[in-house]
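Novice: requesting a structural model of the entry that follows:
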Amino acid sequence: MSLKSLLFAAAAVVSFAGVAAADGAKIMVHDQYARVSAKMSTSGAAFMQIMNMDTEADQLIEARSDIAKRVELHTHMESGDGVMKMVHVEEGFAIPAEGSHMLQRGGDHVMFMGLNQELKHGDVVPVTLVFKNAGEVAIEIPVDLERKPAHGSGHNHSNN
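Specialist: From the prediction side, this is the model:
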């Protein structure tokens, strides 16, 4: 996708709720949501599309929130015996120049471990995403316990 097309798409996206942008709008976050797998879960996860409007690649290196004792960047990886397991990705996620990266169920995501409170449908979770170049981007993530797993899968614009 060209920068012009990406900027046009980003401008259209800004008109919808749920978009957050860093100062200077180099990083934009779209379609973010959080969920837990069961009502009394002690862990949860957040998913979103991260768009890099800059001509240089960036790296999501950390996520922070007071909602949980630990917040980590995770992905799903096959353990060798055909079983998928979640693993911490210490180096974070590459966000390509003028591209995007999806954090989605079954793939890369933000993991909340040791929740400090129950996440209820409609709650909003404040999260700070930390990027190597763009710095900190504070976003609000709505809790959506009704979203189906395949939602958004047709819109994966990941360039990695």
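Novice: use CA for all of it now, contacts and neighbours both
Specialist: OK.
Novice: would you mind measuring from the residue of the chain most remote from its centre to Leu145?
Specialist: Centroid-distance maximum for the chain: Asp81 at 28.1 Å, with Cα atoms, centre = their mean. Distance, Asp81 to Leu145, using Cα to Cα, to the nearest Å: 31 Å.
Novice: how far off centre is the helix or strand encompassing Met51?
Specialist: Here Met51 sits within strand 43-52, counting by DSSP states H and E. Distance of strand 43-52 from its chain centroid, counting by Cα atoms, centre = their mean, to the nearest Å, is 1 Å.
Novice: second input sequence below; structure requested for side-by-side comparison:
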Amino acid sequence: MTLKTTLFAGLSALAFAMPAFAADITIDDAYARSSGMSAKAGAAFFVIHNTGAEDDQLIDAKSDVAKRVELHTHKDMGDGVMKMLHVPEGFAIPAGGEHTLARGGDHVMFMGLNQGFAQGDILTVTLTFEKAGDITVEIPVDLERQDGMGMQHGKMDHDKMDHGKMGGKMSDK
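Specialist: Prediction:
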């Protein structure tokens, strides 16, 4: 890769990493990942900030990158196995607060990917909030990110993890 290409890719990633916002809601530090080009599932993570005086609720997510897009969380089923669950009511965003979607916790789940995620790809995702309405976010794919957020993935049994009908495994990396 030439220096010019590397510089352009770096500047593009920085531009897409800038926060998206609407009214009192801001989306920050967004990234997406899958376990590889042949993966059937992927996920997106970010921080939602609410600077308003009223609570809001993330109630839906849409994207053309997958057949199904849902709001998910992980739950310990008490037998050492974590289960991924659809959260149809979404996630509360407190007034003057934030809600983090992170690996091992709440996230946007893409099931039945139309094509694999490649490092540096940009996903267009529309987030629907109860009060703020739709916010379209450009989310960079970062397959190399090691952020230490969320739970200890090493303790998860991915073979037993319930990914829904269109399942697929998420990487520990």
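Novice: TM-score of the superposition?
Specialist: For this chain pair, the superposition-based TM-score is 0.81 by TM-score structural alignment, normalised by the length of structure 1; 137 aligned residues with a Cα RMSD of 1.9 Å.
Novice: residue range for the strand holding Met51 of structure 1 in structure 2?
Specialist: Aligning strand 43-52 of structure 1 against structure 2 (TM-score structural alignment) gives residues 41-50.
Novice: that stretch vs structure 1, average offset?
Specialist: If you overlay the two and look at stretch 41-50 of structure 2, the average distance to its match in structure 1 is 0.3 Å (mean Cα distance after the TM-score superposition for structure 1).
Novice: spatially central residue in structure 2, please.
Specialist: Centroid-nearest residue in structure 2, with Cα atoms, centre = their mean: Ala44, separated by 1.5 Å.
Novice: give me every residue that touches that one.
Specialist: Counting by Cα atoms under 8 Å, 6 or more residues apart in numbering, Ala44 of structure 2 makes contact with 30-33, 101, 107-109, 139.
Novice: what would those residues look like in JSON lines with distance to Gly133 of structure 2?
Specialist: Output for the contacts of Ala44 of structure 2, formatted as JSON lines (distance: Cα to Cα, whole Å):
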{"residue": "Ala30", "distance to Gly133 of structure 2": "19"}
{"residue": "Tyr31", "distance to Gly133 of structure 2": "21"}
{"residue": "Ala32", "distance to Gly133 of structure 2": "22"}
{"residue": "Arg33", "distance to Gly133 of structure 2": "25"}
{"residue": "Leu101", "distance to Gly133 of structure 2": "19"}
{"residue": "His107", "distance to Gly133 of structure 2": "19"}
{"residue": "Val108", "distance to Gly133 of structure 2": "17"}
{"residue": "Met109", "distance to Gly133 of structure 2": "20"}
{"residue": "Ile139", "distance to Gly133 of structure 2": "18"}
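Novice: tally of neighbours for the counterpart of Ile122 of structure 2 in structure 1?
Specialist: In structure 1, the residue matched to Ile122 of structure 2 (TM-score structural alignment) is Val124. Counted with other Cα atoms under 10 Å, the neighbours of Val124 of structure 1 add up to 16.
Novice: for the residue lying closest to Val124 of structure 1 once chain neighbours are set aside, give its distance to Leu129 of structure 1.
Specialist: The shortest distance from Val124 of structure 1 to any non-neighbouring residue, by Cα to Cα, 6 or more residues apart in numbering, is to Pro142 (4.3 Å). Applying Cα to Cα, the value for Pro142 of structure 1 to Leu129 of structure 1 is 15 Å.
Novice: could you do Lys26 of structure 1 as well?
Specialist: 13 Å.
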